[in-house]
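A.B. asks: Turn this into a model:
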Amino acid sequence: MSRTVLTPDGIHPAPGFSHVTIAPPGTTVYIAGQMAIAPDFSVVGGDDLGQQTAAAMRNVKLAMDAAGLTWDDVVRRTIYTTAPTEFGVITAAIEEVQGSDRHPSQTIVGISGLAIAGALIEIEVTGVVPA
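C.D. replies: Below you'll find the predicted structure:
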């Protein structure tokens, strides 16, 4: 059983995210923020936000695989980025990597910088492995 997503009446449409996500019973898994960082700590994607977002999402997927999560098990996503108004670019890259336009509840936070010089985005997720 995967998550259920809702858009309550009276709230604006949710482009690239869902307002409400209901998790099934199970084990909660917290994936630390992932950036577009290769194993040698080099930044993947240069100064291209779309490429960095896709690379960060691929790192998220590696962590999810280790925990036994699928994209449908993700109930919350938080994005920290130096370009928060570029949510269209971010959403397109996320959808490309996850292979769908089904999004969990999400927050995008604008920041002045990240722990790795040149990194533009960090993505963390919370998921539930069904019972």
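A.B. asks: When you work out contacts or count neighbours from here on, use the C-alpha atoms and nothing else.
C.D. replies: Fine.
A.B. asks: Is the closest residue to Thr70 other than its chain neighbours in a helix, a strand, or coil?
C.D. replies: Nearest residue to Thr70, sequence neighbours excluded (C-alpha to C-alpha, 6 or more residues apart in numbering): Met64, at 6.8 Å. Assigned with DSSP: H, G, I helix; E, B strand; the rest coil, Met64 falls in the helix class.
A.B. asks: this one next, for a side-by-side:
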Amino acid sequence: MDPPELFAHPGYGRVATVSGDMKLVFIAGQTPTDENYKCVAVGDFAAQYLHIMKCLEIQLHAAGATWDDVTYRRIYVKEGNPDAPGWADQPLPQYGDKPIRPPSTAIGVTRLGHPDFLVEIDLMAVVPASRG
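C.D. replies: Reported below is the predicted structural model:
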């Protein structure tokens, strides 16, 4: 939801509230790694992002959640070449069917867990107890 005193952001909602009988799901920062802990798509932000989103979708499903249950996301983006397109400038797919995305924070960092990682994302989701 967006408070009426503030404009509605097109990419995320400003506030999410949760009440009732539910299960909270916290998903740790997902990095662009393969099953051997090697970085996938070195140097390709979009490919790393898509790999991460696929992994997050698997984790949501394992917890009985969907993208529509996500109530918060945090995106860590490696800062680098100031002339390179920013992560928000790339035409990447949206996930979930909500007209307003969950509250979200993007944080520029100088380094992630491996020098080839360009992005890392963690999530919080809320699932009704009847589904969890």
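A.B. asks: Could I get the TM-score for this pair?
C.D. replies: Here the TM-score for the pair of chains, by TM-score structural alignment, normalised by the length of the first structure, is 0.81; 122 aligned residues with a C-alpha RMSD of 2.0 Å.
A.B. asks: Quick one: neighbours of the residue mapped onto the residue nearest to Thr70 of the first structure from the second structure, just the number.
C.D. replies: When the second structure is aligned by TM-score structural alignment, Met64 of the first structure is paired with Leu60. Each residue near Leu60 of the second structure was counted by other C-alpha atoms under 10 Å, and the total is 21.
A.B. asks: how much space is there between Leu60 of the second structure and Asp34 of the second structure?
C.D. replies: 18 Å (C-alpha to C-alpha, to the nearest Å).
A.B. asks: Likewise for Trp67 of the second structure?
C.D. replies: Taken as C-alpha to C-alpha, the span from Trp67 of the second structure to Asp34 of the second structure is 22 Å.
A.B. asks: more neighbours, the two?
C.D. replies: Trp67 (19 against 12).
A.B. asks: give me the number of residues near Gly46 of the first structure?
C.D. replies: Gly46 of the first structure has 13 nearby residues by other C-alpha under 10 Å.
A.B. asks: thought it was touching Gly118?
C.D. replies: Yes. Because the distance of 7.5 Å satisfies C-alpha atoms under 8 Å, Gly46 of the first structure is recorded as touching Gly118.
A.B. asks: and the aligned partner of His9 of the second structure in the first structure, how many neighbours does it have?
C.D. replies: Taking TM-score structural alignment, the alignment pairs His9 of the second structure with Ala14 from the first structure. For Ala14 of the first structure, the neighbour count with other C-alpha under 10 Å is 13.
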